[in-house]
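# Give me a 3D structure for the following:
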Amino acid sequence: MASTRYALIAGAAATALLATACSGAGAGGSSGGGKSINVLMVGNPQMEDIAKLTKDNFTEDTGIKVNFTILPENELRDKVTQDIATQAGQYDVATIGAYEVPIWEKNGWLHDLGSYADKDTGFDKADLLKPMVQSLTGSDGKLYALPFYGESSMLMYNKDVMKAKGITVPERPTWQQIADIAAEVDGAEPGMKGICLRGLAGWGELGAPLTSMVNTFGGTWFTEDWKAQVNSGGFKEATKFYVDLVREHGEAGAPQAGFTECLNALSQKKVAMWYDATSAAGSLEDPASSKIAGNVGYAYAPTVKTDSSGWLWAWSWAMPKTTKNADAASKFMLWASSKKYENLVGEKLGWSRVPAGKRASTYEIPEYKKAAASFGDITLKSIEGADPANPGVQPRPTVGIQYVAIPEFQDLGTKVTQEISAAIAGKTSVDKALDDGQKLAEEVAKTYQK
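You can find the predicted model right below:
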């Protein structure tokens, strides 16, 4: 698969910096001062919003034309890895996350963006939430990406369904409680399933909620001394729980369901609950696209053995070193992550749709506080409480809650989740999927055990 090929490119380049960007690898900008830039971004609602607002606002004000390429999450990861790792130079700006930043920074693939932010007096870098800044900072202490929106994870549910069934969802539920509720509300309305959990293969798709579950079940991908744990202990227990829950009470077509599909499933009353990113709340509360707007309940990420289990992520703007339009690209990124842009979204599209989770000041805006009254506090506390260094019950060899911060994880996580997705589809067993995954993880571990 393409994802495997590009992940191998990134992994190899992580240990040996690729050659300097090829001359002539233009980024699509015009020859007249970089008045046109190419932006590659994931196809989440917040990105679709900025694509709609850019022309009449940013371009109108600056004269800089922005050409957007919007892709589903897995395709985005493949494309951005290919472009940046091979130094192709097709894009001036790309959305990446906390996983990529420290790895790609060490390879010299990214521009330092902190210096641009410091020079922009209106940007207010000090207002960015500390967990977001820390996750996007390189080993040299410089900021290599600007957060567009930040997120942890939480449980979201249809309050009307719970009320009709006489169910009170705990604010801090356990996974067993959620499984019991899913069984009870399965079929509560015609065609409605109990819960949506991602079943689409991908280290950042199925791998994100599953790994957060593995942590709280007491499992880990690797021990502190790099012993693979994929087919044992809490990893196996969590995976069997996850697969059984999806197969028994999960969404239709689960092996093809990622973030977008689950968002649609809950908002269109096809499922009663969903565990996923806190950033989904804004879309769920938008009456223009959600049938349950105003009737959504929120709870902290379910736990088993840990006090919390929410992940930490920021879809962020990064600038490849290959760009020939650094000035124009930096102006776009600063605008896209600014207070001014958040207010623009609130005024034009509705305050629930503000790309939040990155600035402390967002949670003090009266209009946003009102729109986010049901989910804002849980979101902020989940982000602030996430601990990438200690997400489970045992020491880890690297940081990361829903991922392992090594270059090889992009390939490893994708291959293992492909097997687990097949188990959800009934094409293999969980034991076989994890035994195969253990072999792959052991090969990765050898590199670090040496």
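# rest of the way, CA atoms for contacts and neighbours
OK.
# Skipping adjacent residues, who's closest to Asp276 in space?
Distances taken as Cα to Cα, 6 or more residues apart in numbering place Ser153 nearest to Asp276, at 5.2 Å, with adjacent residues excluded.
# From Arg77, how far out is that neighbour?
20 Å (Cα to Cα, to the nearest Å).
# I'd like to know how many residues surround the residue nearest to Asp276.
28 (other Cα atoms under 10 Å).
# List the residues that contact it.
Going by Cα atoms under 8 Å, 6 or more residues apart in numbering, Ser153 touches 275-278, 300-301, 310-312, 379, 382.
# Work out which residue lies at the spatial centre of the protein.
Trp313 (5.2 Å; Cα atoms, centre = their mean).
# pretty sure that one contacts Gly97?
Yes. The pair Trp313 / Gly97 is scored as a contact, 6.5 Å apart, by Cα atoms under 8 Å.
# What residues sit buried inside the lengthiest helix in the chain?
Ordering each helix of the chain by length in residues (DSSP state H) puts helix 430-449 first. Applying a neighbour-count criterion of 16 or more other Cα atoms under 10 Å, one finds 430-431, 433-438, 440-442, 444-445 buried in helix 430-449.
# roughly how far out does it sit from the chain middle?
Centroid separation for helix 430-449 versus its chain: 24 Å, with Cα atoms, centre = their mean, to the nearest Å.
# Can you list the helices and strands that it packs against?
helix 233-249, helix 409-424 (3 or more Cα pairs under 8 Å, 6 or more residues apart in numbering; DSSP states H and E).
# For the first one, buried residues please.
If you call a residue buried by 16+ other Cα under 10 Å, then helix 233-249 has these buried ones: 234-249.
# and the angle for it with helix 430-449?
On the basis of axes from the mean of the first three to the mean of the last three Cα atoms, to 10 degrees, helix 233-249 is oriented at 140 degrees to helix 430-449.
# Packing partners of helix 233-249?
helix 175-185, helix 207-216, helix 409-424, helix 430-449.
# and for the third one, what are the contacting residues?
This means helix 409-424. Outside helix 409-424, the residues within contact range by Cα under 8 Å, 6+ apart are 3-4, 7-8, 199-203, 206-207, 243-244, 246-247, 254-255, 403, 428-430, 433-434, 436-437, 440-441, 444.
# same thing with the second one?
Defining contact as Cα under 8 Å, 6+ apart, one finds that helix 207-216 is touched by 197-198, 201, 220, 234-235, 237-239, 242, 275-276, 303-306, 308-311, 391-393, 401-403, 413-414, 417.
# Sort out which residues of that helix are buried, please.
Residues of helix 207-216 classed as buried: 207-216 (neighbour count, 16+ other Cα under 10 Å).
# Just flag the most distant two among those residues.
Gly207 and Thr216 (14.4 Å; Cα to Cα).
# about what we covered before: tell me which of the helices and strands packed on helix 430-449 approaches Ala386 most closely.
Closest approach to Ala386 among the helices and strands packed on helix 430-449 (Cα to Cα): helix 233-249, 19.7 Å.
# Proceed likewise with the subsequent sequence, for comparison:
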Amino acid sequence: MKRMNPAHTALVGLGLLLGADAAGAATLTIGTVNNGDMVRMQSLAKVYEEQHPDVKLNWLVLDENTLRQRLTTDITTGGGQFDIITIGAYEAPMWGRQKWLMPLEGFSPQYDVDDLMPNVRKQLSIEGRLYALPFYSEGSITYYRTDLFAAKGLSMPAEPTWKEIRGFAEKLHDPAHGVYGICLRGKAGWGENMAIITTIVNAFGGRWFDEKWEPQLDTPEWHQAVNFYVDLLSTFGPPGPSSNGFNENLTLFNAGKCAMWVDASVAGSFVTDKTQSLVPDKVGFAKAPRAVTEKGSSWLWTWALAVPSSSRQKEAAFAFIQWATSKEYGQLVAKHHGISAMPPGTRVSTYENAEYLQNTPFAQVTREAIQTANPDSPTLKPVPYTGVQFATIPEFQAIGSMVGRQISGALAGFSRVDKVLHTSQGAVRRTMHRAGYYDENEAPGAQR
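Below you'll find the model as predicted:
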């Protein structure tokens, strides 16, 4: 009978090696989103398997909305289906506090945890302890076609306003030749259309809740912002915009069909990739548009890798997520896909790399978007929550998804914005009452 060394015995006792086959191989089930960088990770992870023959990787790659539903169900029930999950700055601190995630400590010396960008690391931590490692991070920025702007004698400001964006969209909209003035997310989802809509609301001076947790959807700021969004996208956007999320708009932009696109800065490496884009050398970059304020006009998001507490392969899972978020992995991406394809927004050293800065035209605007976003003070008026394009409370996933469906319906022409916002206000208020934020019998805005 094969003797187990004491360390191995201890790991078995902790449940870290349960599920391994007789040969000691660990099969890690990874739930991730179908964004380009994650698809790239899945391909490059073959290198990891070659280096670690005792580890097998089982991938479940889903669209953003479906992934969130599956992961939330599994993590809240302790289902143990996944060993590694792709989550963000919304889930990491809340799930960490619930002890649903493994706290991350004891990093390998090569990992250099202090190289992680402070603003990003903070979003994934509780009292300084990390609960997820950033795979890539993003702000929202404005992409525009430099050739189309030049042909019309237009000049994109470094810091555009939404009013200017609408004016450009009107001049550049040319559906007869397959070019639409602007592309924006319209697909329903708290992380899909509500990401861009919330930043527009922020820019117009709005907020999700006031200081007493009273919903603010039926306010002049929300009405102005959402009516502006629906009119802009309905008038100067592509057909059927309510079906388009990040990936659909990326496809449209790379096909040369969008004169402008306001979305995640992570798309920079794809719109400038000659193997994917028809207009790789005709793209300009500017800050996300502002309106009455620039506070909260650019979102801050991190797609990160975490290990559920329910995993039976914690040691092997922790080792893999260190590799997938390491400097070594970044160099592997650069080797196979070019230096500008390195995962953006996570490491200080990336933005100290002269070669990266020289070959990555979107690097500076990405770094500025991430560094200037302030989740602790995301709006013009004070709020009781943290988060720029979301509120970091458990109820927001359901609230944001519900409001996203309502606004997507208005974009598709099924309802009026003013009616949607009035209805959503009541629905959100009922949700907050049931969750114990206040007494529903109190009049809105009453002292509490």
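# Rebuild the buried residues of helix 207-216 of structure 1 as TSV, extending it with distance to Phe123 of structure 1.
Output for the buried residues of helix 207-216 of structure 1, formatted as TSV (distance: Cα to Cα, whole Å):
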residue	distance to Phe123 of structure 1
Gly207	34
Ala208	31
Pro209	33
Leu210	36
Thr211	34
Ser212	33
Met213	36
Val214	38
Asn215	36
Thr216	37
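# hmm, back to that, would you format the buried residues of helix 430-449 of structure 1 as a markdown table with distance to Asp112 of structure 1 included?
Formatted as a markdown table, the buried residues of helix 430-449 of structure 1 follow (distance: Cα to Cα, whole Å):
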| residue | distance to Asp112 of structure 1 |
| --- | --- |
| Val430 | 43 |
| Asp431 | 44 |
| Ala433 | 40 |
| Leu434 | 39 |
| Asp435 | 41 |
| Asp436 | 40 |
| Gly437 | 36 |
| Gln438 | 37 |
| Leu440 | 34 |
| Ala441 | 33 |
| Glu442 | 35 |
| Val444 | 30 |
| Ala445 | 31 |
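# Out of those residues, which comes closest to Ala88 of structure 1?
Of the buried residues of helix 430-449 of structure 1, the one sitting nearest to Ala88 of structure 1 (Cα to Cα) turns out to be Val444, at 27.2 Å.
# That closest one -> structure 2?
Taking TM-score structural alignment, Val444 of structure 1 has Thr431 as its aligned residue in structure 2.
# Likewise for Ile383 of structure 1?
Here Ile383 of structure 1 is matched to Ile370 in structure 2, going by TM-score structural alignment.
# Next up, the contacts around that match.
So Ile370 of structure 2 contacts 119-120, 137-139, 300, 345 (Cα under 8 Å, 6+ apart).
# Now it: which helix or strand?
Element membership of Ile370 of structure 2 [criterion: DSSP states H and E] is helix 363-372.
# And for Leu44 of structure 2?
Using DSSP H and E, Leu44 of structure 2 maps to helix 36-51.
# what packs against the next helix or strand after that helix?
Going down the chain from helix 36-51 of structure 2, the next helix or strand is strand 55-62, by DSSP H and E. Helices and strands touching strand 55-62 of structure 2, by 3+ Cα pairs under 8 Å, 6+ apart, are strand 26-33, helix 36-51.
# export the ones you listed to TSV and tack on distance to Lys274 of structure 2 and mean neighbour count?
Formatted as TSV, these follow (distance: least, Cα to Cα, whole Å; neighbours: other Cα atoms under 10 Å):
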stretch	distance to Lys274 of structure 2	mean neighbour count
strand 26-33	24	22
helix 36-51	15	15
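# Quick one: neighbours of whichever residue in structure 2 pairs up with Asn44 of structure 1, just the number.
When structure 2 is aligned by TM-score structural alignment, Asn44 of structure 1 is paired with Asn35. As a burial measure, Asn35 of structure 2 scores 16 neighbours (other Cα under 10 Å).
# thought Asn35 of structure 2 was touching Leu250?
No. Asn35 of structure 2 is beyond contact range of Leu250, at 10.3 Å (criterion: Cα under 8 Å).
# on that earlier part again, the residue nearest to Asp276 of structure 1 -> structure 2?
So, by TM-score structural alignment, Ser153 of structure 1 is matched to Ser140.
# Looks to me like that match is in a strand.
Yes. Using DSSP: H, G, I helix; E, B strand; the rest coil, the assignment for Ser140 of structure 2 is a strand.
# Please convert the contacts of Ile370 of structure 2 to TSV, extending it with distance to His8 of structure 2, secondary structure and neighbour count.
Formatted as TSV, the contacts of Ile370 of structure 2 follow (distance: Cα to Cα, whole Å; DSSP: H, G, I helix; E, B strand; the rest coil; neighbours: other Cα atoms under 10 Å):
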residue	distance to His8 of structure 2	secondary structure	neighbour count
Asn119	37	helix	17
Val120	35	helix	23
Ser137	36	strand	25
Glu138	40	strand	26
Gly139	43	strand	26
Leu300	41	strand	28
Gly345	37	coil	29
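# how about these in a markdown table, adding distance to Arg97 of structure 2?
Shown next, in a markdown table, are the contacts of Ile370 of structure 2 (distance: Cα to Cα, whole Å):
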| residue | distance to Arg97 of structure 2 |
| --- | --- |
| Asn119 | 19 |
| Val120 | 18 |
| Ser137 | 22 |
| Glu138 | 24 |
| Gly139 | 25 |
| Leu300 | 21 |
| Gly345 | 25 |
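# follow-up on the earlier one: export the helices and strands packed on helix 233-249 of structure 1 to a markdown table and append columns for distance to Phe58 of structure 1.
What follows is those, written out as a markdown table (distance: least, Cα to Cα, whole Å):
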| stretch | distance to Phe58 of structure 1 |
| --- | --- |
| helix 175-185 | 44 |
| helix 207-216 | 33 |
| helix 409-424 | 34 |
| helix 430-449 | 45 |
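# Just tell me which of these ends up closest to Phe68 of structure 1.
Here helix 409-424 is closest among these (Cα to Cα), at 24.5 Å.
# whereabouts in structure 2 does the closest one align?
Aligned using TM-score structural alignment, helix 409-424 of structure 1 spans residues 396-411 in structure 2.
# Start and end of stretch 169-178 of structure 2, how far apart?
The first and final residues of stretch 169-178 of structure 2 sit 14 Å from each other (Cα to Cα).
# mind giving me a markdown table with the helices and strands packed on helix 430-449 of structure 1 and columns for distance to Lys331 of structure 1?
A markdown table is the format used below for those (distance: least, Cα to Cα, whole Å):
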| stretch | distance to Lys331 of structure 1 |
| --- | --- |
| helix 233-249 | 43 |
| helix 409-424 | 30 |
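# Ok, which of these comes nearest Thr69 of structure 1?
helix 409-424 (21.8 Å).
# how close does that closest one sit to structure 2?
Helix 409-424 of structure 1: mean distance to aligned residues in structure 2 after superposition is 0.5 Å, counting by mean Cα distance after the TM-score superposition for structure 1.
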